[in-house]
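Trainee: with the sequence up front, the predicted model follows.
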Amino acid sequence: MRNPRSARPARRPRPSSSTGREGGGGAPAGSVWLFGTHAVAAALANPQRVFQRLLVAEPEHPALIAAREAGATLRIEPELTPRAKLDDMLGAEAVHQGVAALVKQLPNLSLDEALERPGPVLVLDQVTDPRNIGAILRSAAAFGAACLVVQDRNAPEETAVLAKAASGALETVPVVREVNLSRAIETLQKGGCWTVGLDAGGGLLDGPSFEGRRVALVLGAEGKGLRRLTRESCDEVAGLYMPGDMESLNVSVAAAVGLYELARVRMPSTYQPAATKKPT
């Protein structure tokens, strides 16, 4: 983004009986390995997730505890697996925190179905870094976005890295994959969304000015920004107010700032962050 100035108790895990190296945690087609406490706990709490394996380094792993506290019932028996084996399976760079799950990828949701959910919409134009997309999903969940729309051939598949960066948001914010982004923007407009390309060269994004409107924010890849056809498809182009010296923001940061700006119009006048609320 460029600066416009310029549940029930679980059974005790059974020891894993699998042998042999599973290089990089390679998953069969249509499946993906998830790892990390938040990602796995959120998947366990998602009834749409189909589990094939659940590996934990300790019987009462925090992911299992968090899932039960969220009201989830474990749908698969955990396998007690040494951390060294998880390292070997998932790779040395995987921050697995002692838990991994082999799951089926989530079913695709149509854009019309996603629009039945309340909240703003995020559209990504050729953003390819799974960590950025994961971070954007996390912000989308925090600010109550309805869905994330990506172009199918220019966006990464659901991966463990993406899910880890999303910190559980992959399970709560639908990712809608569209073949043609311009047609997707047209569908959003027909569905009642005012589409705003978040980029330099227009006005400034002012959340309260959209009161009464449902907004879809369209963000481009870092460096390249929005493609010409995508930009021209939007109802308007607006940038973020950045009075400092930096000329651009990471796309995931820009998404978070843009969503916060939109959230200002819905913020109750009596709102206080939980940490600062006064006792009654």
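Mentor: Thanks, I have it. Residues are numbered from 1 along each chain as shown.
Trainee: contacts and neighbour counts: CA atoms only from here.
Mentor: Will do.
Trainee: which residue ranges form the strands in the protein?
Mentor: 14-15, 31-35, 51-56, 79-80, 99-104, 121-125, 147-151, 175-178, 193-204, 214-220, 236-239 (DSSP state E).
Trainee: ok, which of the ones you listed comes nearest residue 159?
Mentor: strand 31-35 (6.3 Å; C-alpha to C-alpha).
Trainee: can I get the strands of the chain in CSV including mean neighbour count and distance to residue 251?
Mentor: Below are the strands of the chain laid out as CSV (neighbours: other C-alpha atoms under 10 Å; distance: least, C-alpha to C-alpha, whole Å):
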stretch, mean neighbour count, distance to residue 251
strand 14-15, 14, 43
strand 31-35, 24, 24
strand 51-56, 21, 32
strand 79-80, 22, 38
strand 99-104, 24, 28
strand 121-125, 24, 9
strand 147-151, 25, 14
strand 175-178, 21, 17
strand 193-204, 21, 10
strand 214-220, 24, 7
strand 236-239, 19, 12
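Trainee: okay, those in JSON lines with distance to residue 89 next?
Mentor: Output for those, formatted as JSON lines (distance: least, C-alpha to C-alpha, whole Å):
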{"stretch": "strand 14-15", "distance to residue 89": "16"}
{"stretch": "strand 31-35", "distance to residue 89": "10"}
{"stretch": "strand 51-56", "distance to residue 89": "11"}
{"stretch": "strand 79-80", "distance to residue 89": "14"}
{"stretch": "strand 99-104", "distance to residue 89": "10"}
{"stretch": "strand 121-125", "distance to residue 89": "32"}
{"stretch": "strand 147-151", "distance to residue 89": "30"}
{"stretch": "strand 175-178", "distance to residue 89": "27"}
{"stretch": "strand 193-204", "distance to residue 89": "40"}
{"stretch": "strand 214-220", "distance to residue 89": "35"}
{"stretch": "strand 236-239", "distance to residue 89": "44"}
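Trainee: below is an additional structure, to be compared with the one above:
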Amino acid sequence: MRYEEFVIEGRNAVLEALRSGKTVDKLFLLKGCQDGPILSIARQARKGDTLIQYVPRERLDQLSRTGKHQGVIAYAAAYEYSTVEDMLELAREKGEPPFLFLLDGIEDPHNLGAIIRTANLAGAHGVIIPKRRAAGLTAVVAKTSAGAINYTPVAKVTNLTAVMEELKKTGMWFVCADMGGDIMYDLDLTGPIGLVIGNEGEGVSRLVKERCDMIASIPMKGDIDSLNASVAAGVLAYEAVRQRLKK
């Protein structure tokens, strides 16, 4: 599968995709265009969870594969999103304490795919990603996940911190990977837990970090000071796996 297959161009094609219930991650509309079909498309998109961006014609021309965008280009999800409740239900069915990954702004689709793959192999019940400033479920993500996307639920949420607060009410607690924390080997990573992995460049945002119960640092002996986001997710996840197996 190529990512191009999930780029939809043209007014009728985009409107039909939205009406059919297809998950559209991003919608690019011609800035300043107020005609009927464009307004209809924007209205339909607002009923879902689509991020709408109004951009100049030059930007649409750059994004277009066909040269016939008619002022409208949509990026549709390659796979359907799940819900956080589905993940908790999956944990209940398996008789396991919930084990979730929360990704705070992972923008590289290769990193997202690799993390979904790791989450699957580590036995996690799902991956939660935010709506804004983050990669969605594109075909690149699907390919990098090596098929894991078919088995591991991924939920896209408007507000990561609000979801964390709700999950805390169910007894979950959260640990984020960050340089300034306790060595991960000294922390208890068993029980109902959410692993929070931050953005490739800036790490975990302040608001999300404040809602974490623990901060885990990964010991590093080299000359540089950080791991790739997907590698950090794997290292922390497998310390949790080790501890959970011992229990």
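Mentor: Here it is on my side, so go on. Everything quoted here is computed from the prediction, not taken from an experiment.
Trainee: circling back: ok, which of the strands of the first structure comes nearest residue 158 of the first structure?
Mentor: It is, among the strands of the first structure and with distance given as C-alpha to C-alpha, strand 31-35, at 7.3 Å.
Trainee: and that closest one, what does it pack onto?
Mentor: Applying 3 or more C-alpha pairs under 8 Å, 6 or more residues apart in numbering; DSSP states H and E, we find strand 31-35 of the first structure packed against strand 99-104, helix 160-166.
Trainee: the first one to strand 31-35, inter-axis angle?
Mentor: Computed by axes from the mean of the first three to the mean of the last three C-alpha atoms, to 10 degrees, the angle separating strand 99-104 of the first structure from strand 31-35 equals 160 degrees.
Trainee: how about residue 194 of the second structure, what does it touch?
Mentor: 98, 99, 100, 101, 102, 172, 173, 174, 175 (C-alpha atoms under 8 Å, 6 or more residues apart in numbering).
Trainee: which of those residues still touch in the first structure?
Mentor: When those are mapped onto the first structure and scored by both residues aligned by TM-score structural alignment, their matches' C-alpha atoms under 8 Å, the shared contacts come out as 99, 100, 101, 102, 172, 173, 174, 175.
Trainee: give me the buried positions along stretch 150-163 of the second structure.
Mentor: Within stretch 150-163 of the second structure, the residues that qualify as buried by neighbour count (16 or more other C-alpha atoms under 10 Å) are 152, 153, 154, 155, 156, 157, 160, 161.
Trainee: give me the element residue 40 of the second structure is part of.
Mentor: Per DSSP states H and E, residue 40 of the second structure falls inside helix 36-47.
Trainee: in the longest helix seen in the second structure, what counts as buried?
Mentor: If you go by DSSP state H, the second structure has its longest helix at helix 229-246. For helix 229-246 of the second structure, a neighbour-count test (16+ other C-alpha under 10 Å) marks 229, 230, 232, 233, 234, 235, 236, 237, 238, 239, 240, 241 as buried.
Trainee: would you mind measuring from whatever residue of the first structure lines up with the fifth one to residue 138 of the first structure?
Mentor: Residue 234 of the second structure is assigned residue 256 in the first structure as its aligned equivalent, the criterion being TM-score structural alignment. Residue 256 of the first structure sits 9 Å away from residue 138 of the first structure when distances are taken as C-alpha to C-alpha, to the nearest Å.
Trainee: also residue 233 of the first structure?
Mentor: Taking C-alpha to C-alpha, one finds residue 233 of the first structure at 26 Å from residue 138 of the first structure.
Trainee: center of the second structure - which residue?
Mentor: In the second structure, the residue lying closest to the centroid (C-alpha atoms, centre = their mean) is residue 129, at 2.8 Å.
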